[in-house]
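Enquirer: When you get a sec, could you give me coordinates for this:
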Amino acid sequence: MMDAGGNSLPSGPDGVKRKISYFYDPEVGNYYYGQGHPMKPHRIRMTHALLAHYGLLQHMQVLKPFPARDRDLCRFHADDYVSFLRGITPETQQDQLRQLKRFNVGEDCPVFDGLYSFCQTYAGGSVGGAVKLNHSLCDIAINWAGGLHHAKKCEASGFCYVNDIVLAILELLKQHERVLYVDIDIHHGDGVEEAFYTTDRVMTVSFHKFGDYFPGTGDVRDIGYGKGKYYSLNVPLDDGIDDESYHFLFKPIIGKVMEVFKPGAVVLQCGADSLSGDRLGCFNLSIKGHAECVRYMRSFNVPLLLLGGGGYTIRNVARCWCYEV
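Expert: Below is the predicted model of the structure:
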């Protein structure tokens, strides 16, 4: 298949060309959590630069996300938490110590310049991707700035302030009876699991390091509650897991989930801190091994939202996400 310029277009292993919407805001790389903080939004800009240099942007619809509004964020988050995020600045934080403690903002989740617009930007990309998928305007939507899976309804957690994933899934539920969430970040996808723990319309599946490791949740016995019982699935793993062992678990589990749950759409959180050599991670996945999960997920031909997440050895994060595109 050729594009207008006569270049051959990428197609899947089945020869079917996927239409891809890619969300990117050039400002995103300018946000800075502070000196010594492992989370560096600059990695999103590095990924984008690689995509540009490999000539991949011309094969996708490149979109600047529409910033999420207060009312969009309040579809999941508490009003008072959202207005706190909107108002807090590095200059005023000293006067709001009680609020900072209440909303868990400070150490891991610092107040930095432009914090709220950063949240609006990364959430806007994920919700925008869900809207595109809902209107069948693409087969795959990508937002590497998203995937911040630890944020809770009323508090920040683990470098995450707003849970863009929950917001995107809520958007997908307008159009789809069932949505599957899969998380290959090294950390447990606790914020997303918690949000949908009692519903059978969203199934959450998380592969993560378990045992004396943040956030400490994600036991194999945590399976959901009430109507949501058996719709949460946790795969707790030890240090050092490699590609072969990871796929030995990932493929049969996801294959069975797809067969039984039959989701109308899938959200895949592609946290790259599960790669070998990550600054905060302890797994031993190669970039190819990590990307094989994306390839496998794509092989089901179900509308797919790809999101970023963790990843703290940033040159590897950019390589990984570029390769996955």
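Enquirer: hey, let's count contacts and neighbours off CA atoms from now on
Expert: Noted.
Enquirer: Next up, the contacts around the residue nearest the centre of the chain.
Expert: The C-alpha lying nearest the average C-alpha coordinate of the chain belongs to residue 147 (C-alpha atoms, centre = their mean; 1.9 Å). Residues near residue 147 by C-alpha atoms under 8 Å, 6 or more residues apart in numbering: 163-165, 269-271, 307-310.
Enquirer: What sits closest to it if chain neighbours are left out?
Expert: residue 309 (4.3 Å; C-alpha to C-alpha, 6 or more residues apart in numbering).
Enquirer: residue ranges of the strands in the stretch 201-325 of the chain, please?
Expert: Ranges of strands in the stretch 201-325 of the chain, per DSSP state E, counting those that start in this stretch, are 202-209, 232-237, 265-269, 304-307.
Enquirer: I'd like the ones you listed as JSON lines, with distance to residue 172 appended.
Expert: Converted to JSON lines, those look like this (distance: least, C-alpha to C-alpha, whole Å):
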{"stretch": "strand 202-209", "distance to residue 172": "10"}
{"stretch": "strand 232-237", "distance to residue 172": "18"}
{"stretch": "strand 265-269", "distance to residue 172": "7"}
{"stretch": "strand 304-307", "distance to residue 172": "10"}
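Enquirer: among those, which is nearest residue 89?
Expert: strand 304-307 (27.3 Å; C-alpha to C-alpha).
Enquirer: roughly how far out does that closest one sit from the chain middle?
Expert: In terms of C-alpha atoms, centre = their mean, to the nearest Å, the centre of strand 304-307 is set 8 Å apart from its chain centre.
Enquirer: one step back: export the strands of the stretch 201-325 of the chain to CSV and append columns for distance to residue 73 and mean neighbour count.
Expert: Shown next, in CSV, are the strands of the stretch 201-325 of the chain (distance: least, C-alpha to C-alpha, whole Å; neighbours: other C-alpha atoms under 10 Å):
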stretch, distance to residue 73, mean neighbour count
strand 202-209, 19, 26
strand 232-237, 24, 21
strand 265-269, 18, 26
strand 304-307, 17, 26
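Enquirer: quick one on the thing from earlier: how is the residue nearest to the centre of the chain assigned, secondary-structure-wise?
Expert: Put simply, residue 147 is coil when judged by DSSP: H, G, I helix; E, B strand; the rest coil.
Enquirer: Just to check, residue 10 is in contact with residue 17?
Expert: Yes - counting by C-alpha atoms under 8 Å, residue 10 does reach residue 17; the two are 6.5 Å apart.
Enquirer: Please enumerate the shared neighbours of the two.
Expert: Joint contacts of residue 10 and residue 17 (C-alpha under 8 Å, 6+ apart) do not exist.
Enquirer: sorry, back to before: from what I see, the residue nearest to residue 147 and residue 274 are in contact.
Expert: No - assessed by C-alpha under 8 Å, residue 309 is found out of contact with residue 274, at 10.4 Å.
Enquirer: quick one more, to check against the first:
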Amino acid sequence: MRSKDRIAYFYDGDVGSVYFGPNHPMKPHRLCMTHHLVLSYDLHKKMEIYRPHKAYPVELAQFHSADYVEFLHRITPDTQHLFSTELAKYNLGEDCPVFDNLFEFCQIYAGGTLDAACRLNNQLCDIAINWAGGLHHAKKCEASGFCYINDLVLGILELLKCHPRVLYIDIDVHHGDGVEEAFYFTDRVMTVSFHKYGDMFFPGTGDAKEIGEREGKFYAINVPLKDGIDDSSFTRLFKTIISKVVETYQPGAIVLQCGADSLAGDRLGCFNLSIDGHAECVRFVKRFNLPLLVTGGGGYTKENVARCWTVETGVLLDTELPEEIPENVYIKYFGPEFSLKIPNGHIENLNSKSYLSTIKMQVLENLRCIQHAPSVQMQEVPPDFYIPDFDEDLQNPDERIDQHTQDKHIQRDDEYYEGDNDNDHQMDLP
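Expert: Sure, this is the predicted structure:
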């Protein structure tokens, strides 16, 4: 069993309280459900729990354009009618609506991934978990696919300060296009995405022929799959490809995006994976014993997302969870069985053995084209991001931090764990 301080887990209760709108499939509430399920299994007692800092606009602008960050900061549901040109320019609308506390939501989930990467860089943990992160579609200058800020790109940029090579793995049902695009021209990040491709499925990218360009040629790997893939086909392909990738590329750290929309029965997905099959990928990546940053991602059947990420938290903690879901605030969502299992998918598996074999051979062939563990030109490592301290006494008292903001930095007993407020769960405040 790992010592408790080797796994860091990031959560802020405010992240689950935003609302995308009545008919929108993205329900951040699933993050509260996940967190309370983690608590009900007592997994918090085996990890360090932190509330992430809210990422500063200037941190978000390390990848995103400053004008786009500024726009997200400024726009509100009440003022959006004044910004029709900018809404179109930055792709906000039906898929990526403007809602209350949008920017704070972005700051929290991006802050979690940045803090996770910093703890890994400083060797304060071996594994860092941010289920609120994993929003892999956001682009440098625009929102896309329910994603506004690409926390994964920001986390990878942070890891690159200490690691010459970072491996990104994505098991969301949708192609990890935003992350791939950000690192398409470099060999310092290898992106590997397993996803549904074809039939006009969002985002429409992720063909096996997309392999990177210039210095990044052969450092983007895409595994395009058809409807209905099951546990045995998926995990066999995953293990074959990822073991070869790690052996060839020899990354210093791994970022694993665990989008749960690849599970059977997802509202937007079309795969037949069980939670065990999905979690087997997490278990396999953990065995490499490399610094590991784990995030959430898609997932639109809320109770199954909570089940999946709780099981995977257990996997990362080497803890087998009892099948019967313990009493918790959201227990009614897990009825009538109140079990961790999810029903099998009934989508026909259109991935023939010969199709999967062709994809596998293509990927392994591309891997043979890169030098063994490429010698990356080491750039000067930029310093950790400097955020100035504010002297409260010099601030205009009317502009001082308001009580609501102050209160949010104080840990609530019910948010992190049931029971007494012991000192093992210090909050990591900025």
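Enquirer: would a markdown table of the contacts of residue 147 of structure 1 with distance to residue 42 of structure 1 be doable?
Expert: Below are those laid out as a markdown table (distance: C-alpha to C-alpha, whole Å):
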| residue | distance to residue 42 of structure 1 |
| --- | --- |
| 163 | 20 |
| 164 | 19 |
| 165 | 20 |
| 269 | 19 |
| 270 | 17 |
| 271 | 15 |
| 307 | 16 |
| 308 | 13 |
| 309 | 13 |
| 310 | 13 |
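Enquirer: Which single one of those is nearest to residue 318 of structure 1?
Expert: Relative to residue 318 of structure 1, the closest of those is residue 308; by C-alpha to C-alpha it sits at 10.4 Å.
Enquirer: Need the counterpart of the closest one in structure 2.
Expert: For residue 308 of structure 1, the aligned position in structure 2 is residue 296, judged by TM-score structural alignment.
Enquirer: Its match and residue 164 of structure 2: what is the separation?
Expert: From residue 296 of structure 2 across to residue 164 of structure 2, the span is 25 Å (C-alpha to C-alpha, to the nearest Å).
Enquirer: repeat for residue 175 of structure 2
Expert: As judged by C-alpha to C-alpha, residue 175 of structure 2 and residue 164 of structure 2 stand 25 Å apart.
Enquirer: now do residue 69 of structure 2
Expert: 28 Å.
Enquirer: same question, residue 105 of structure 2
Expert: According to C-alpha to C-alpha, residue 105 of structure 2 and residue 164 of structure 2 sit 31 Å apart.
Enquirer: Then residue 129 of structure 2?
Expert: Counting by C-alpha to C-alpha, the gap from residue 129 of structure 2 to residue 164 of structure 2 is 22 Å.
Enquirer: Equivalent analysis for residue 288 of structure 2, please.
Expert: The spacing between residue 288 of structure 2 and residue 164 of structure 2, counted by C-alpha to C-alpha, is 17 Å.
Enquirer: more neighbours, those two?
Expert: Remark: of residue 288 of structure 2 and residue 164, residue 164 carries more neighbours, 21 against 13, as counted by other C-alpha atoms under 10 Å.
Enquirer: Which part of structure 1 matches stretch 362-381 of structure 2?
Expert: Taking TM-score structural alignment, stretch 362-381 of structure 2 hits no residues over in structure 1.
Enquirer: For residue 309 and residue 274 of structure 1, list the residues in contact with both.
Expert: Contact criterion C-alpha under 8 Å, 6+ apart; residues shared by residue 309 of structure 1 and residue 274: residue 185.
Enquirer: Just want to know which of the two has more residues nearby.
Expert: Between residue 309 of structure 1 and residue 274, counted using other C-alpha under 10 Å, the more crowded position is residue 274 (31 against 28).
Enquirer: who touches that one in this structure?
Expert: Residue 274 of structure 1 makes contact with 184-186, 281-285, 290, 311 under the criterion C-alpha under 8 Å, 6+ apart.
Enquirer: I'd like those as JSON lines, with distance to residue 32 of structure 1 appended.
Expert: Converted to JSON lines, the contacts of residue 274 of structure 1 look like this (distance: C-alpha to C-alpha, whole Å):
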{"residue": "184", "distance to residue 32 of structure 1": "25"}
{"residue": "185", "distance to residue 32 of structure 1": "22"}
{"residue": "186", "distance to residue 32 of structure 1": "23"}
{"residue": "281", "distance to residue 32 of structure 1": "21"}
{"residue": "282", "distance to residue 32 of structure 1": "25"}
{"residue": "283", "distance to residue 32 of structure 1": "26"}
{"residue": "284", "distance to residue 32 of structure 1": "28"}
{"residue": "285", "distance to residue 32 of structure 1": "28"}
{"residue": "290", "distance to residue 32 of structure 1": "27"}
{"residue": "311", "distance to residue 32 of structure 1": "15"}
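Enquirer: now, which of the residues you listed sits nearest residue 39 of structure 1?
Expert: Nearest to residue 39 of structure 1 among those, with distances taken as C-alpha to C-alpha, is residue 311, at 7.7 Å.
Enquirer: got a list of what that closest one touches?
Expert: Residue 311 of structure 1 makes contact with 39, 271-275, 278-279, 317 under the criterion C-alpha under 8 Å, 6+ apart.
Enquirer: Residue 42 of structure 1 versus the nearest residue to it once chain neighbours are set aside, what's the distance?
Expert: Excluding its sequence neighbours, the residue lying closest to residue 311 of structure 1 (C-alpha to C-alpha, 6+ apart) is residue 273, at 3.9 Å. Applying C-alpha to C-alpha, the value for residue 273 of structure 1 to residue 42 of structure 1 is 15 Å.
Enquirer: higher neighbour count, the two?
Expert: residue 273 (26 against 18).
Enquirer: Aligned to the more buried one, what sits in structure 2?
Expert: In structure 2, residue 273 of structure 1 lands on residue 261 (TM-score structural alignment).
Enquirer: if I read this right, that match contacts residue 298, doesn't it?
Expert: Yes - between residue 261 of structure 2 and residue 298 a contact is recorded at 5.3 Å, counting by C-alpha under 8 Å.
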